[in-house]
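Trainee: sequence-free structure coming up:
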């Protein structure tokens, strides 16, 4: 790692709490601010003039490299709390809702990941897209094949990324060549945990696909893994589609409700992240909050598959932790800016407000809280890992024009959230080092096309 200590100058935004709780006090904004990074971590944050003055006073300014992003916006790297590695080649597949979409599109694609070289090639495309879109941490579904996990972690480790992933576990109601069994799913997951969990910046998630594809016995083995390795994650799906919810009732008639299936198995706990959670009862919301579990809200996927409208207000009222997920490939964009834009539209349909502050909180600190990583990533508190992005206010002529007509910080941020995409991500930094430069990447692509 480059040991050069650096001061990054520009407008700086991060969050210290949920805007639904602290309102205007939930965010910090430094016009002409400075972010000081030492050994890959945040050392100081404040206004440029104050930080430079202090360093000069102590004769330390010469010890730092200065990188300027005048009139640009520096933010923490975005956090995707639910995304599928193997589905990127069929993103935007036409015409189906969840259960048929799985059998027609997702399962056939996932079969290819038995080949580790193929999995590595897709992992590199996947990671390139994340960084291009300003996503620096993700909670990732691999496939049932251990090769998919090994490939993904190998490529993420090379890039020094903070990534969480796991081998899918499913022993019924799936194609035979994508099925494992109770004993193999446990043993293969255990080997992967021992190999990868907490190695560098990598962490493991026990990953039963969703309740319908796991037997009671397999869910029990998931609990065994969580008990044996208390700091790993549980990552699965919950209450996404009405037909799915009815199917769960028939498969688990003795459980109170959908979340009750996981609760009965001992899987609802801190570091459990449930994707979607659209059709939840009051009891389920209370259970999630009481057990410090989290929901990943996946708006582009929910709209694309016609699954339903997420009840964010109920989550706020019950104090359920919520992060944002792209859910690629049912989700239609790697961009968490575009994902937040769709979240706004969902809340409009529910006649609820969704501010830019709320959207940007969910893709940064909200995601860190959902992943139990507050204090490590998600904002610029001292000691946090310096994963951050630079947003370009002049990414396109029209965006520049539109932003020139904004009057307040919220108007500016809302415009970026609604109109922004990967073109707005000027640069992405991992542990204080640049890993994606938009202009260089675009120039390289043009050369390759020629």
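Mentor: Arrived safely. Keep in mind that this is a model prediction, so the values were computed, not measured.
Trainee: going forward, measure contacts and count neighbours with C-alpha atoms only.
Mentor: Fine.
Trainee: quick one: the helices in the stretch 301-450 of the chain?
Mentor: 312-318, 336-349, 356-362, 365-370, 397-403, 409-419, 438-449 (DSSP state H, counting those that start in this stretch).
Trainee: can you give the contact residues for the second one?
Mentor: This points to helix 336-349. The contact list for helix 336-349 (CA atoms under 8 Å, 6 or more residues apart in numbering) reads 78, 80, 133, 135, 298-300, 309-310, 312, 324-326, 333, 353-355, 359-360, 363, 416-421.
Trainee: so how far is it off the chain centroid?
Mentor: Computed by CA atoms, centre = their mean, to the nearest Å, the chain-centroid distance of helix 336-349 equals 15 Å.
Trainee: of all the helices of the stretch 301-450 of the chain, which one comes closest to residue 140?
Mentor: Comparison of the helices of the stretch 301-450 of the chain against residue 140 by CA to CA identifies helix 365-370 as nearest, at 13.4 Å.
Trainee: next up, a second structure to put side by side with the first:
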């Protein structure tokens, strides 16, 4: 066991932040060897209960839960910042050419090493990621995450039509590969599998039907895809699936909406779509930097909260423009201010931070496992330095409340504020 003394940020069940100016975080192994939070609270009351326990004192630092990224594409690491007129041209000109290269295991392994290191450097300790249609890409990312003891969920992309040679897969073989990868990787150490249709227009009904059958056969795995991101994409889905009530309804028709199903974007929804998300336990991965970059639109927070379905934040690299959760929270604030049916929504700093930690973990079905520093959670946490840059230090020194401190970090911080990322390790 070991203890850390510093300021501590964590979250209550009502999503509000709890902040200990001078706190103690005690971590230690459970029966399996996984390091978990054993105790957390004010130093003045907890310290005397652990005489002789090694304590690392970190004055001026904040211990915070590791960030949870609900949607990111590891094969798109090298195409961040590529110019395009919108989603579909961006896929054609940059995404598919880049993803073709992942049939080569050596390339997949090299990118996976950089990708995992970049996540951890930015304070992301749990991620739900897309690989490519090549099993080699999945194996490479799982192996790298396992090496780094990271909690990571990924899966082979399914896309058997409307895709170029090199990324298009075979319907039957894609499903066989998916099941084999589930059996090889799901539940190993801190790894999880996600059944991964790229998006409805690039899968035949037969492939989506097979994906739904696997989702029913393996209810403990995740499902991930994209929906209602772009108006052109929605029109395309309507043309290909004319009998579906909506784009989201396509996935419902094939049994792909359920708990642990995560759909990126969810921008152009009506209330019937929102109710379908709520009633099936499906959640949204909000990707504000990507949506702003590609001009796709704005996630409607007011509509989601009014109807009541779950969501959390995501970087969506490489359409997203940064691995940094601070960039993502900042963009979500802009979206909240400008993109609502009722303009002027102001997302609070505590809510933004919750969306990228405990809230995202809850949306993934990992509530009480990651994303928080509550007793029993896996001990993934960050050592944040609010003096990392001169301007951030000046702002933090003048903060008169927790909201001012957190908002200053959201607006001004980046990877430089993440002084250390601590990962829960099993023996």
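Mentor: Structure received. Not measured: the values here are computed from a predicted model.
Trainee: of all the helices of the stretch 301-450 of structure 1, which one is nearest residue 149 of structure 1?
Mentor: Between the helices of the stretch 301-450 of structure 1, helix 365-370 lies closest to residue 149 of structure 1; by CA to CA that is 22.0 Å.
Trainee: which residue in structure 2 occupies the aligned position of residue 125 of structure 1?
Mentor: Residue 125 of structure 1 maps onto residue 114 of structure 2 when the alignment is built from TM-score structural alignment.
Trainee: for residue 135 of structure 2, see how far away that match is.
Mentor: Per CA to CA, to the nearest Å, residue 114 of structure 2 is found 19 Å from residue 135 of structure 2.
Trainee: for residue 289 of structure 2, same thing?
Mentor: According to CA to CA, residue 289 of structure 2 and residue 135 of structure 2 sit 29 Å apart.
Trainee: just to revisit the earlier point, what about residue 114 and residue 135 of structure 2, which has more around it?
Mentor: Neighbour comparison, residue 114 of structure 2 and residue 135: the larger count goes to residue 135, with 20 against 13 (by other CA atoms under 10 Å).
Trainee: residue contacts, whichever residue in structure 1 pairs up with the more buried one?
Mentor: Using TM-score structural alignment, the partner of residue 135 of structure 2 in structure 1 is residue 146. Residues in contact with residue 146 of structure 1 (CA under 8 Å, 6+ apart) are 114, 167, 188, 189, 192.
Trainee: what lines up with the fourth one in structure 2?
Mentor: Matched to structure 2 by TM-score structural alignment, residue 189 of structure 1 sits across from residue 178.
Trainee: what's near enough to touch the match of residue 125 of structure 1?
Mentor: Taking CA under 8 Å, 6+ apart as the definition, residue 114 of structure 2 has no contacts.
Trainee: need the three-state assignment for it.
Mentor: helix (DSSP: H, G, I helix; E, B strand; the rest coil).
Trainee: any idea how far it lies from residue 108 of structure 2?
Mentor: Residue 114 of structure 2 is 10 Å from residue 108 of structure 2, by CA to CA.
Trainee: spatially nearest residue to residue 214 of structure 2 (excluding sequence neighbours)?
Mentor: In this structure, residue 214 of structure 2 finds its nearest non-sequential neighbour in residue 179, 7.4 Å apart by CA to CA, 6 or more residues apart in numbering.
Trainee: quick one, helices of the stretch 151-300 of structure 1?
Mentor: 182-196, 216-228, 242-251, 258-264, 282-290, 299-304.
Trainee: distance from the fifth one to structure 2 after superposition?
Mentor: When structure 2 is overlaid, helix 282-290 of structure 1 sits 0.5 Å from its aligned residues on average, using mean CA distance after the TM-score superposition for structure 1.
Trainee: in that helix, what counts as buried?
Mentor: Buried residues in helix 282-290 of structure 1, counting neighbours by 16 or more other CA atoms under 10 Å, are found at 284, 285, 286, 287, 288, 289.
Trainee: in structure 2, what residue corresponds to residue 353 of structure 1?
Mentor: In structure 2, residue 353 of structure 1 lands on residue 346 (TM-score structural alignment).
Trainee: wait, which of the buried residues of helix 282-290 of structure 1 is closest to residue 150 of structure 1?
Mentor: residue 288 (31.0 Å).
Trainee: that closest one is in contact with residue 280, isn't it?
Mentor: No: counting by CA atoms under 8 Å, residue 288 of structure 1 stays clear of residue 280, with 10.3 Å between them.
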